[in-house]
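Peer 1: The following comprises the amino acid sequence and a computationally predicted model.
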Amino acid sequence: MSRVYNFSAGPAALPREVLEQAQAEMLDWQGTGMSVMEMSHRGKAFVSIAEDATTRLRRLLGVPDNYSVLFLQGGAAGQFAGVPLNLMGSNPRGDYVVTGNWGKKAIKEAGKYGDPHKAASAEDTNFTTIPARDSWDVRDDAAFLHYTPNETIQGVEFHDTPDVGDVPLVADMSSNFLSRPVDIEKFGVIYAGAQKNAGPAGITMVIVRNDLMGKPQSGCPMILDYQQQADADSMLNTPSCYAWYICGLTFAWLEKQGGLDAIETINKRKAAKLYDFIDASDFYTNPVDPAVRSRMNVPFLLADDALNADFLTKAEEAGLSTLKGHRSVGGMRASIYNAMPEAGVDALVDFMADFEKTHG
């Protein structure tokens, strides 16, 4: 069976090399006579897997020693609660910049645990822009400022890290994590669900500055307590062992590509190919302000919505899978994460051009 080009927003495509290595090691991981899925998380074999993955992630991102790297469960949505529960222990004020659906969900969840404040919102533009930094209403005494560097649904991305002074910056990086270099020291907390660029669904990476741990709200569950998880090496309970293993393979694959500088160059090139084609077309449009277009998630509309179903059917027949846009936005969406090869973007552009010729 030939593999399709999978443009799913998540769970998303994984590198073929990673899948092939996992396949080869499925029944017997490095002579242990068992699958990673069967190992005790306390055993020497899995501990070595976890330590290797953690070391590789630290190396890829240049994580300083005064930050902890956690591999947790509950998805990024779990961290919508985890962030306020850990950072609002002595100060209930959390500021939020809302640039799409995930930012809306994050601030709503935070309302259960403190006093979240909408410092800025792009809802008045249907989340097709990012409010200018000088328009943000950031409280000097806020416990943190939370934002979403890339909104998966709307296709809006910050291309620079916002300066918020001494207020700890918190980022839900789920959909552009590991797609480019990041200056970790500009952040208090970074969290990301694995299922876009790092591995399969079921595990979430949290990178937290150590001085922000150890002061949670009294009602914080132990499973969400950053300090307890750091002290237990992310193993307060049985972790998502297989997902952690696949993440480690993906980190190794990224290193083989040349690291985050190299993958960013590729991602820029892939996105430019698709956006340049859309912008040159009278048949396709992208609704997002060009200055803040996402490199990871490219929404686009056809000139006639009545053609959407035919476009999707023919795309699937051509081996281009999962291009339907989110129900709240409509149209199409091509998610072109790290594992999407340039050949996949080329194939999509060629298909779109042919479809325009016959239907435009």
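Peer 2: Perfect, I can see it now.
Peer 1: hey, let's count contacts and neighbours off CA atoms from now on
Peer 2: OK.
Peer 1: can you give me the helices in this structure?
Peer 2: In the chain, the helices defined using DSSP state H lie at 16-24, 44-61, 75-87, 101-110, 226-231, 241-257, 259-280, 308-317, 342-359.
Peer 1: Tell me which of those helices sits nearest to residue 32.
Peer 2: Smallest distance to residue 32 across those (C-alpha to C-alpha): 7.9 Å, for helix 44-61.
Peer 1: chain center to that closest one, what's the gap?
Peer 2: In terms of C-alpha atoms, centre = their mean, to the nearest Å, the centre of helix 44-61 is found 20 Å from the chain centre.
Peer 1: And for stretch 74-88?
Peer 2: The answer for stretch 74-88 is 15 Å, by C-alpha atoms, centre = their mean.
Peer 1: what's the answer for stretch 262-272, then?
Peer 2: Here the centre of stretch 262-272 is set off from its chain's centre by 16 Å, with C-alpha atoms, centre = their mean.
Peer 1: Can you show me the strands along the stretch 151-300 of the chain?
Peer 2: For the stretch 151-300 of the chain, applying DSSP state E, counting those that start in this stretch gives strands covering 156-157, 169-172, 189-193, 204-209, 284-285, 297-302.
Peer 1: so can I have JSON lines of those strands showing distance to residue 63?
Peer 2: As requested, the strands of the stretch 151-300 of the chain are exported to JSON lines (distance: least, C-alpha to C-alpha, whole Å):
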{"stretch": "strand 156-157", "distance to residue 63": "22"}
{"stretch": "strand 169-172", "distance to residue 63": "15"}
{"stretch": "strand 189-193", "distance to residue 63": "11"}
{"stretch": "strand 204-209", "distance to residue 63": "8"}
{"stretch": "strand 284-285", "distance to residue 63": "39"}
{"stretch": "strand 297-302", "distance to residue 63": "26"}
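Peer 1: and among these, the most buried is which?
Peer 2: Stretch with highest mean neighbour count among the strands of the stretch 151-300 of the chain: strand 156-157 (a mean of 28; mean count of other C-alpha atoms under 10 Å).
Peer 1: Can you check which of the helices of the chain gets nearest to residue 170?
Peer 2: With C-alpha to C-alpha, the closest approach to residue 170 among these belongs to helix 75-87: 8.2 Å.
Peer 1: what's the angle from that closest one to strand 204-209?
Peer 2: Angle, helix 75-87 to strand 204-209, by axes from the mean of the first three to the mean of the last three C-alpha atoms, to 10 degrees: 30 degrees.
Peer 1: then this one, side by side with the first:
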Amino acid sequence: MTQRAYNFNAGPSALPVEVLENAQQQLINFRDSGMSIMEMSHRSAIFDEVHNEAIARLKKLYAIPENYEVLFLQGGASLQFTMIPMNFLQADKQASYIMTGAWSEKAFKEAKFFGTPVQVASTKENKYRNIPALEDIQFGADDAYVHLTSNNTIYGTQWKEFPETGNVPLIADMSSDILSKPVDISKFGIIYAGAQKNLGPSGVTVVIIRKDLLEKENANVPTMLKYTTHADSNSLYNTPPTFGIYMLGEVLKWVEEKGGVEAIAKHNEAKAKVIYDAIDNSNGFYTGHATPESRSLMNITFRVADEELEKQLLAEAKAAGFVGLNGHRSVGGCRASTYNAVPLEACEALRDFMVEFQNKNQ
């Protein structure tokens, strides 16, 4: 087999090798059906089993309470930016948005089509280097909901604790850190996430929604954009992304085998520390974008002190088999995305490369 790349892509991102190998073995003849999982009906008994196994695994791994539905949708987190205000932002209320980067900006922009979103906290003036302090977040007791982005892929920041919102539903876009650490699901009205970072390949969007919110949907929402449509049909109202759901279930099985979310979290902390230590011990040769207290365990963003050296580092890294280290096109710099499936060995290899590059060029 060709040597696998050190994959630090921000998404679609690395998948566990064990999952890929298992899928490869099952690709032609899935569970002795004589068909691939991609060929069979989403109404078949075999796929129904796969579908329900994935839901059950996610509920168990994430300790999702019984009063929540798990939905498998399409359209990515970007469609959720629209569906949430379309369904839950009433004309006589406002929705509170906490601004921590480009994705919260996009969510806020979509909400304007349906009502009155309000920015109740923002770190834009600080170039999104940090997460707002909890005491600085002010929202109304009668707001439709409070929305945040739990991890910011472009700027490399992550929430360490979440605001208490009482009777106001807290909604979180967890696309880039879902299942990377334990989360108290009961704090949230809705959690949504594109699968392509920690859960599987692109094409599936997971929505975890509290059942009482389903009873509060706005009227006159198109059928396919109503959460109740999908909740009432177990996410099988129309043809779902069957292969993506199968792969999601296999990734969840892999997380179980690794010891669950708690074990994955410890592994993620160790991986991130390896790279952050290389930055912090470089005497300014490398500088992190995020403030230390807001640093993400999923997306490590940094710059090289000299811009020409930064270009050289990225070019040499690519030649050495490192993939995806360029920062987002909107901000530049460097970014190493260390999602669940990125192995510790890849992070250690990157650290060694960074140290060697510094020694050669400082």
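Peer 2: Thanks, I have it. Just so you know, these numbers come straight off a predicted model, no measurement behind them.
Peer 1: Can you check which of the strands of the stretch 151-300 of the first structure gets nearest to residue 7 of the first structure?
Peer 2: Ranking the strands of the stretch 151-300 of the first structure by proximity to residue 7 of the first structure (C-alpha to C-alpha) places strand 297-302 first, at 9.0 Å.
Peer 1: average offset between that closest one and the second structure?
Peer 2: When the second structure is superposed, strand 297-302 of the first structure averages 0.4 Å from its matched positions, counting by mean C-alpha distance after the TM-score superposition for the first structure.
Peer 1: That strand maps to which residues in the second structure?
Peer 2: Mapping strand 297-302 of the first structure onto the second structure (TM-score structural alignment) gives residues 299-304.
Peer 1: quick one on the thing from earlier: quick one, which of the strands of the stretch 151-300 of the first structure gets closest to residue 73 of the first structure.
Peer 2: For the strands of the stretch 151-300 of the first structure, the distance to residue 73 of the first structure is smallest for strand 204-209, at 5.8 Å, taking C-alpha to C-alpha.
Peer 1: got a list of contacts for that closest one?
Peer 2: 66-76, 187-194, 226 (C-alpha atoms under 8 Å, 6 or more residues apart in numbering).
Peer 1: repeat that with 7 Å
Peer 2: Identification of contacts with strand 204-209 of the first structure by C-alpha atoms under 7 Å, 6 or more residues apart in numbering yields 66-73, 75-76, 188-194.
Peer 1: Could you do stretch 47-63 of the second structure as well?
Peer 2: With contact meaning C-alpha under 7 Å, 6+ apart, stretch 47-63 of the second structure is reached by 42, 70, 182, 245-246, 248-249, 252, 260-261.
Peer 1: same thing with stretch 92-111 of the first structure?
Peer 2: By C-alpha under 7 Å, 6+ apart, stretch 92-111 of the first structure touches 80-81, 84, 114-123, 127, 130, 138, 142-148, 151, 154.
Peer 1: residues near residue 88 of the first structure, how many?
Peer 2: Applying other C-alpha atoms under 10 Å, we find 23 residues neighbouring residue 88 of the first structure.
Peer 1: Also the one 3 residues further on?
Peer 2: By other C-alpha under 10 Å, the residues close to residue 91 of the first structure number 15.
Peer 1: State the number of residues packed around the residue nearest to residue 270 of the second structure when sequence neighbours are not counted.
Peer 2: Spatially, and ignoring its direct neighbours in sequence, residue 270 of the second structure is nearest to residue 344 (7.7 Å; C-alpha to C-alpha, 6 or more residues apart in numbering). Look at residue 344 of the second structure: counted by other C-alpha under 10 Å, it has 17 neighbours.
Peer 1: Map residue 344 of the second structure across to the first structure for me.
Peer 2: So residue 344 of the second structure corresponds to residue 342, using TM-score structural alignment.
Peer 1: Would you quantify the distance from that match to residue 335 of the first structure?
Peer 2: 12 Å (C-alpha to C-alpha, to the nearest Å).
Peer 1: on that earlier part again, check the helices of the first structure for me and report the most buried one.
Peer 2: helix 75-87 (a mean of 23).
Peer 1: Now that one on the second structure. Mean distance?
Peer 2: Its matched residues in the second structure lie on average 0.9 Å from helix 75-87 of the first structure after superposition (mean C-alpha distance after the TM-score superposition for the first structure).
Peer 1: Provide the aligned range in the second structure for that helix.
Peer 2: The counterpart of helix 75-87 of the first structure in the second structure, using TM-score structural alignment, spans residues 76-88.
Peer 1: ok, and what's touching the matching stretch?
Peer 2: Contacts for stretch 76-88 of the second structure (C-alpha under 7 Å, 6+ apart): 107, 110-111, 114, 144, 192-194, 203-205, 217-218, 221, 225-226.
Peer 1: what's the closest of these to residue 360 of the second structure?
Peer 2: Nearest to residue 360 of the second structure, judged by C-alpha to C-alpha, of the contacts of stretch 76-88 of the second structure is residue 194 at 39.9 Å.
Peer 1: can I assume that closest one is in contact with residue 204?
Peer 2: Yes: between residue 194 of the second structure and residue 204 there is a contact at 6.2 Å, judged by C-alpha atoms under 7 Å.
Peer 1: Quick check: residue 293 of the first structure touching residue 153?
Peer 2: No: applying C-alpha under 7 Å, one finds residue 293 of the first structure not in contact with residue 153, separated by 11.8 Å.
Peer 1: Compare the two and say which one has the larger neighbour count.
Peer 2: Taking other C-alpha under 10 Å, residue 293 of the first structure and residue 153 do not tie; residue 293 has more neighbours (26 against 23).
Peer 1: Tell me which residues touch that one, please.
Peer 2: By C-alpha under 7 Å, 6+ apart, the contact set of residue 293 of the first structure is 155-157.
Peer 1: Turn those into JSON lines, including distance to residue 166 of the first structure.
Peer 2: What follows is those, written out as JSON lines (distance: C-alpha to C-alpha, whole Å):
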{"residue": "155", "distance to residue 166 of the first structure": "29"}
{"residue": "156", "distance to residue 166 of the first structure": "26"}
{"residue": "157", "distance to residue 166 of the first structure": "23"}
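Peer 1: ok, and the closest non-adjacent residue to residue 91 of the second structure?
Peer 2: Excluding the flanking residues, the one nearest residue 91 of the second structure by C-alpha to C-alpha, 6+ apart is residue 115, at 5.8 Å.
Peer 1: quick revisit: go ahead and confirm the match of residue 344 of the second structure touches residue 270.
Peer 2: Yes: contact criterion C-alpha under 7 Å: residue 342 of the first structure and residue 270 qualify, at 6.0 Å.
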